[in-house]
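1. Sequence first, predicted coordinates after that:
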Amino acid sequence: MPCFLLIALEGPMTAFGAEAVDARGVVRDWPGASLLTGLLANALGLMRTEAEAHQRLQERLVFGVRIDRPGSRFTDFQTAVLSRDDRGWTTRGAPEGRAGGTATYGSPHIRERDHIADMALTVALRLEPAEEVPTLENLGAALDQPARPLFLGRKACPPARPLNGGLVEAQDLMAALARATVFDPAPRPIIVLPDDPEIDPQWERLVVSDRRNWISGVHAGSRVFRRGRLKER
């Protein structure tokens, strides 16, 4: 029977990024593959420059999500005055300067960032192949003692509790999520699973781009998930 790692994600704020356009940072109510990959890679101590290790970890992830407490959405309106001399760090590990004429810096830099407050959910995941390193046991140990601080999306979103929910054996993702402790005992929490012929066809169909090409540094492609309610136990 397959083994699954349960990950508890709860915090005062979460920001599970979705497909963004321009300066608006939108979020989904569940984490995608790239976010889980980054979270686990950070716990393991992988550097951003280890793109192939990130890519391989993402390729091995098979996961589903149970939303125990949906929380409430809000938008953070951000402004910053930037000058031509200001420099910022990039994901490449080197500072980057700014271009443009002096007049282009007369107005503030404006962004909007969506968040979800007081959300709680559980992720059940397995790795294919299971015996390849890192294993589920390695991931669980890394969540218990992460190499670096962990966040639920953005750095302003720390977790409110330990993330490692333990290992369980179950027939499939649905069964693994049904076995996990529920944060807020709701009769039928929301479930998000990768599309499968055995899932109720009435479940909502979601087309998302949640996988990152860690070599090129961009998200690409799409795949289908299904969202519905867990059957009463």
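-> That came in fine, so what should we check first?
2. hey, let's count contacts and neighbours off CA atoms from now on
-> Will do.
3. I'd like the next helix or strand past the helix or strand hosting R111.
-> Assessed by DSSP states H and E, R111 sits inside strand 109-127. The first helix or strand that comes after strand 109-127 along the chain, using DSSP H and E, is helix 136-144.
4. putting a second one here so we can go through both:
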Amino acid sequence: MSTLTLLLAGPLQSWGAAARFSRRTTEAAPTKSGVIGLLASAQGIQRGDDDQLRPLTALRFGVRIDQPGTRLRDFQTAIHWDSGKSMPLSERFYLADAVFVAAVEGDPDLLADLHAALRTPAYPPFLGRRSCPPARPLELGLHPDKNLLQALSHEPWQASRWHTGRHTKRPYITLPVLHESDDTTADTDTLRDQPVSFAAEHRRHALRTIVRTSVDIPTTTPRPRHDHDPFDALPEESR
């Protein structure tokens, strides 16, 4: 088995697992459906091609919450262009300034192809919704000798500099991890985010069991800086 890790960071993210009428919520962490959709998009898989999608849905999925962000609510209006009538007011929920490390575990050849696709995606990637582009490169690394939890324990802390600065006095930080497992454990939950089909005419998702755990990550491990910080232009004493 091999594991591919992804960095999911941006000004806004939205990972919906349930939506009713005009209310579109977001989970507190990326969903498997959203990340598998991102990978399928990078490979150029079409929405209705369930046969090509199936190997991706079989991957084991997990996510580490490096920076939980803040939940935002946005009210949106729309007009029916043919009739000119106003559509019902809708609510959209987002996560602002959140950072996650997602991981998929499975066939090494498939993950190598996905790793390459993330570097040259067939379609522009987004973090749950098209209005949420990533702020940093998505690919973190391919771990041929690590399982999912080992890879999530190995990746350096990816939070923004202003966030990590609040925790520099501690040598380690405990980060929550949500992952799927076949093992029986007391601390489990279920979420309907296991993709079955992305076809517009019969989009379907199944229930998935989630295990909640945590990992300790060093606070002093350096990581490459890919994000744009507008405060870099200010003197240190002004930040």
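-> Received, thanks. Given the structure is predicted, the values throughout are model-derived calculations rather than measurements.
5. all strands for structure 2, in order.
-> Assigned by DSSP state E, structure 2 shows strands spanning 2-13, 19-20, 23-24, 60-67, 70-76, 90-106, 139-143, 172-179, 188-197, 204-218.
6. possible to save the ones you listed as a markdown table with distance to L152 of structure 2?
-> Formatted as a markdown table, the strands of structure 2 follow (distance: least, Cα to Cα, whole Å):
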| stretch | distance to L152 of structure 2 |
| --- | --- |
| strand 2-13 | 8 |
| strand 19-20 | 29 |
| strand 23-24 | 29 |
| strand 60-67 | 7 |
| strand 70-76 | 23 |
| strand 90-106 | 7 |
| strand 139-143 | 10 |
| strand 172-179 | 8 |
| strand 188-197 | 19 |
| strand 204-218 | 8 |
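7. So for H154 of structure 2, which of the ones you listed sits nearest?
-> strand 204-218 (8.0 Å; Cα to Cα).
8. Give me the angle between the closest one and strand 188-197.
-> Relative orientation of strand 204-218 of structure 2 and strand 188-197, computed by axes from the mean of the first three to the mean of the last three Cα atoms, to 10 degrees: 130 degrees.
9. about what we covered before: please identify which of the strands of structure 2 is closest to A116 of structure 2.
-> Closest among those, using Cα to Cα: strand 139-143, at 8.9 Å.
10. residues contacting the residue most central in space within structure 2?
-> Closest to where the C-alpha atoms of structure 2 average out (Cα atoms, centre = their mean) is P30, at 3.8 Å. Counting by Cα atoms under 8 Å, 6 or more residues apart in numbering, P30 of structure 2 touches S14, W15, V63, F100, A102, G128.
11. repeat that with 6 Å
-> Going by Cα atoms under 6 Å, 6 or more residues apart in numbering, P30 of structure 2 touches W15.
12. next one: A170 of structure 1
-> Applying Cα under 6 Å, 6+ apart, the residues near A170 of structure 1 are P2, A176.
13. I'd like to know how far it sits from F151 of structure 1.
-> 28 Å (Cα to Cα, to the nearest Å).
14. go on, E137 of structure 1?
-> 21 Å.
15. Counting neighbours, what do you get for the nearest residue to R24 of structure 1 once chain neighbours are set aside?
-> Closest residue to R24 of structure 1 apart from its sequence neighbours, by Cα to Cα, 6 or more residues apart in numbering: E112 at 4.9 Å. Other residues lying near E112 of structure 1 total 15 when counted by other Cα atoms under 10 Å.
16. what's the spacing between the counterpart of E112 of structure 1 in structure 2 and H80 of structure 2?
-> E112 of structure 1 maps onto E91 in structure 2, with residues paired by TM-score structural alignment. Per Cα to Cα, E91 of structure 2 is found 17 Å from H80 of structure 2.
17. do the same with I65 of structure 2
-> 39 Å.
18. Same check on P137 of structure 2?
-> Counting by Cα to Cα - P137 of structure 2 and H80 of structure 2 are separated by 37 Å.
19. can you tell me the mean distance of the longest helix anywhere in structure 1 from structure 2 after alignment?
-> Using DSSP state H, we find that the single longest helix of structure 1 is helix 33-44. With mean Cα distance after the TM-score superposition for structure 1, helix 33-44 of structure 1 departs from structure 2 by a mean of 1.2 Å once superposed.
20. And that helix, what's buried?
-> Within helix 33-44 of structure 1, the residues scored as buried using 16 or more other Cα atoms under 10 Å are A33, S34, L35, L36, T37, G38, L39, L40, A41, N42, A43, L44.
21. what's the angle from it to strand 61-69?
-> Computed by the same axes, to 10 degrees, the angle between helix 33-44 of structure 1 and strand 61-69 is 100 degrees.
22. Where in structure 2 does helix 33-44 of structure 1 align, residue-wise?
-> Using TM-score structural alignment, helix 33-44 of structure 1 pairs with 32-43 in structure 2.
23. which residues make contact with that stretch from outside it?
-> Contacts for stretch 32-43 of structure 2 (Cα under 6 Å, 6+ apart): A117, L118, P121, A122, Y123, G128, D193, Q194, P195.
24. Tell me, how many residues neighbour E180 of structure 2?
-> Neighbours of E180 of structure 2 using other Cα under 10 Å come to 19.
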